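Student: Generate coordinates for the sequence data below:
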Amino acid sequence: MRNAILPLLFLAFAGCAKGPVATTTELVAQDSLCTSPDGWHAVVQRDPKFVVFGELHGTREAPAFFGSLACSLATDGEVILIAIEFSPYHDDALQEAWNSDEEDFENLLLQAGWRGRRDGVGSEAMFELVRDLHRLRMAGHAIDITAFNGAGSEDQREKFAHLPGQGPHEAAQAENVANAAEKRSYDRVLVLVGNLHAQKQPIDFGRGAFDPMAMRLGAYGSVLSLNVKYDAGTSWSCQLRADFDPKTDGSPTDADIECGPHPAGATGFFDRKAFIEVVDQTPDSAGTSFDGFFWLGPITASPPKAPTEDEIMR
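Tutor: Have a look, this model is predicted:
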């Protein structure tokens, strides 16, 4: 089947790109275009309902890796759901964009949580990921999308209010993904989220241990969760300015937050292109936070797609 759709795929993923900015697939490992990474077969052997990719926000490479895999599965005929870490309050706008034609899509997508964001979640690379997968959907491939980040209603907020620490947010994330997954018979649900939420063991920041999203998601179906590993580079994030001193400056304000490319130290060293490694299931691995990792290589910061006017002027 792959050979029959390759001309269409090149048109959908590359031919429609505008200007010099690289598309999602062009940013994936040098010789990849709409391919599953090495090691994906180990995920398929586990046959999870949900595959969670715990990323570092604000890189070009993580959305590119995720997008290439999603493209490969969809063009192989799988029915897939993409879950992105945007507020469920933006999901209606996201669905409107997803169901629009190519001419209206980008403007509608900007209204679905991108406009005005300064952090790495609303990055150019994330925007390109969704745009490119929408082009595949318009070409007839079975790709759906959902926004799941946190409570989407007061009822949902109250439902999980009894949980300690960050538990209510994590539980709402998991329920939102699970609810979206029930709307159709999906071959696979792919979740792209910050790697804190992707953990499968309780976390305690001192306000009571809570179950992260991926751990909660296990109540709705089998979960395989992968942590990101990368070589040194940069990521786009919002951090307190280096000279901020709470003793003299008090509580931080927006003016004390600096958004931009920040150094990111290496979390792994592999002299090879992007790949997945799944850890063997043993008694010793039962208490680990992840089922494996995905390797990106060196990372580079991806700036916001549609920052505020103040951010543009900085």
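Student: okay, CA-based contacts and neighbour counts for the rest of this
Tutor: Will do.
Student: Just the helices from the chain, written as ranges.
Tutor: Per DSSP state H, the chain carries helices over the ranges 2-10, 24-27, 40-46, 61-75, 91-98, 102-109, 124-138, 154-159, 167-181, 213-217, 246-249, 309-313.
Student: Nearest to residue 299, out of these?
Tutor: Across these, residue 299 has its closest neighbour in helix 61-75 (6.1 Å, CA to CA).
Student: how about this one, so we can line them up?
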Amino acid sequence: MECKATWRRWLLAALMAVSIVSYARPPASAGSDIADAAQAIHTHAGAHRLILLGELHGTREIPELVRLLATRYAAQGPVLLALEMPHREQASLNAYLSSNGDAHARATLRARALWQRADTDHDGRRSEEMLELIEAMRVLRGQGRDVAMLAYDTAADAPRNDANARDRFMAEVVRAAHGALPRGRLLVLGGNVHAMLERPGYAPPQMPVPMGAYLRDLQPVSVRIGAAAGEFWACRQPRPCGALAVDGSPGHTGPQPMPYTFGVMLERMSVARLIGRADDAENRRAVGP
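Tutor: Coordinates of the predicted model:
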């Protein structure tokens, strides 16, 4: 675990001054249901500054939803987007946000060990869509918006002898970021269990206290993002990592009972263009230079 002084260094790095750069490609247009979901979260959150976005990993749609939400908030004030990435990736995020987004910058970011996973060990968080979300944040900075990104997860090789250590660590990093951001919004994208505000009664014995439970005093909005149909990509023991069918939760868009405060339902989710899979070469051709 890192000390709080080190977290402060990450936060100072994440909240660096805006660097004006250009953008070569316009973002893809979002489906109406994704735009409606972003609008619903924005409306429900009101003046709340901390928004926990509980996702199903490995979809094409959720990074686009987050992009739309971050764009809305960036038009109003500072935005810090926190991603469930190892904290050691903070420097690479900062470097990319300050780059011109050219082929060299993209290749340098993509070459990081974070983005290298085999099919058998791919939990869905590493996709072309997530890289496009990072690029979209760089574009917002290039437009003069006050935005930054934060990598808030533990290292993949961190000791796991304490079942609660990871979520507690993530919560402490998010709390420090919230305190360092005097105004604006802190959007935290992570797995839907991490976004819970309490450990539910139906939780299996091995489930840790979720990150959101440690942050309840900050009055966060906790959003569960679901879909009526489709698939996402995840690793669920004892089955190998792979595509899983969505279960139709949370059922409707609107306020939700604990352990969340709100939920949005997309029409459909589809498996992301996962980096490192056998079809990654085709993904690269689809994305282009």
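Student: Any chance you could compute the TM-score here?
Tutor: Aligned and superposed, the two chains score 0.75 in TM-score terms (TM-score structural alignment, normalised by the length of the second structure); 254 aligned residues with a CA RMSD of 3.3 Å.
Student: on that earlier part again, in CSV, list the helices of the first structure along with mean neighbour count and distance to residue 55 of the first structure.
Tutor: Formatted as CSV, the helices of the first structure follow (neighbours: other CA atoms under 10 Å; distance: least, CA to CA, whole Å):
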stretch, mean neighbour count, distance to residue 55 of the first structure
helix 2-10, 13, 26
helix 24-27, 24, 16
helix 40-46, 13, 17
helix 61-75, 25, 6
helix 91-98, 19, 21
helix 102-109, 15, 22
helix 124-138, 23, 12
helix 154-159, 13, 25
helix 167-181, 22, 16
helix 213-217, 27, 13
helix 246-249, 8, 30
helix 309-313, 10, 24
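Student: Distance to residue 52 of the first structure added to those, as JSON lines?
Tutor: Supplementary listing: the helices of the first structure in JSON lines, determined by distance: least, CA to CA, whole Å:
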{"stretch": "helix 2-10", "distance to residue 52 of the first structure": "25"}
{"stretch": "helix 24-27", "distance to residue 52 of the first structure": "19"}
{"stretch": "helix 40-46", "distance to residue 52 of the first structure": "11"}
{"stretch": "helix 61-75", "distance to residue 52 of the first structure": "10"}
{"stretch": "helix 91-98", "distance to residue 52 of the first structure": "19"}
{"stretch": "helix 102-109", "distance to residue 52 of the first structure": "23"}
{"stretch": "helix 124-138", "distance to residue 52 of the first structure": "16"}
{"stretch": "helix 154-159", "distance to residue 52 of the first structure": "22"}
{"stretch": "helix 167-181", "distance to residue 52 of the first structure": "11"}
{"stretch": "helix 213-217", "distance to residue 52 of the first structure": "7"}
{"stretch": "helix 246-249", "distance to residue 52 of the first structure": "36"}
{"stretch": "helix 309-313", "distance to residue 52 of the first structure": "31"}
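Student: Those: which one's closest to residue 187 of the first structure?
Tutor: helix 61-75 (9.2 Å).
Student: and the angle for that closest one with helix 124-138?
Tutor: Helix 61-75 of the first structure and helix 124-138 are oriented at 10 degrees to each other (axes from the mean of the first three to the mean of the last three CA atoms, to 10 degrees).
Student: Run the angle between helix 61-75 of the first structure and helix 2-10 for me.
Tutor: Per the same axes, to 10 degrees, the angle that helix 61-75 of the first structure makes with helix 2-10 is 130 degrees.
Student: How far away from the center of its chain is helix 61-75 of the first structure?
Tutor: Mean C-alpha position of helix 61-75 of the first structure versus that of the full chain (CA atoms, centre = their mean, to the nearest Å) differs by 11 Å.
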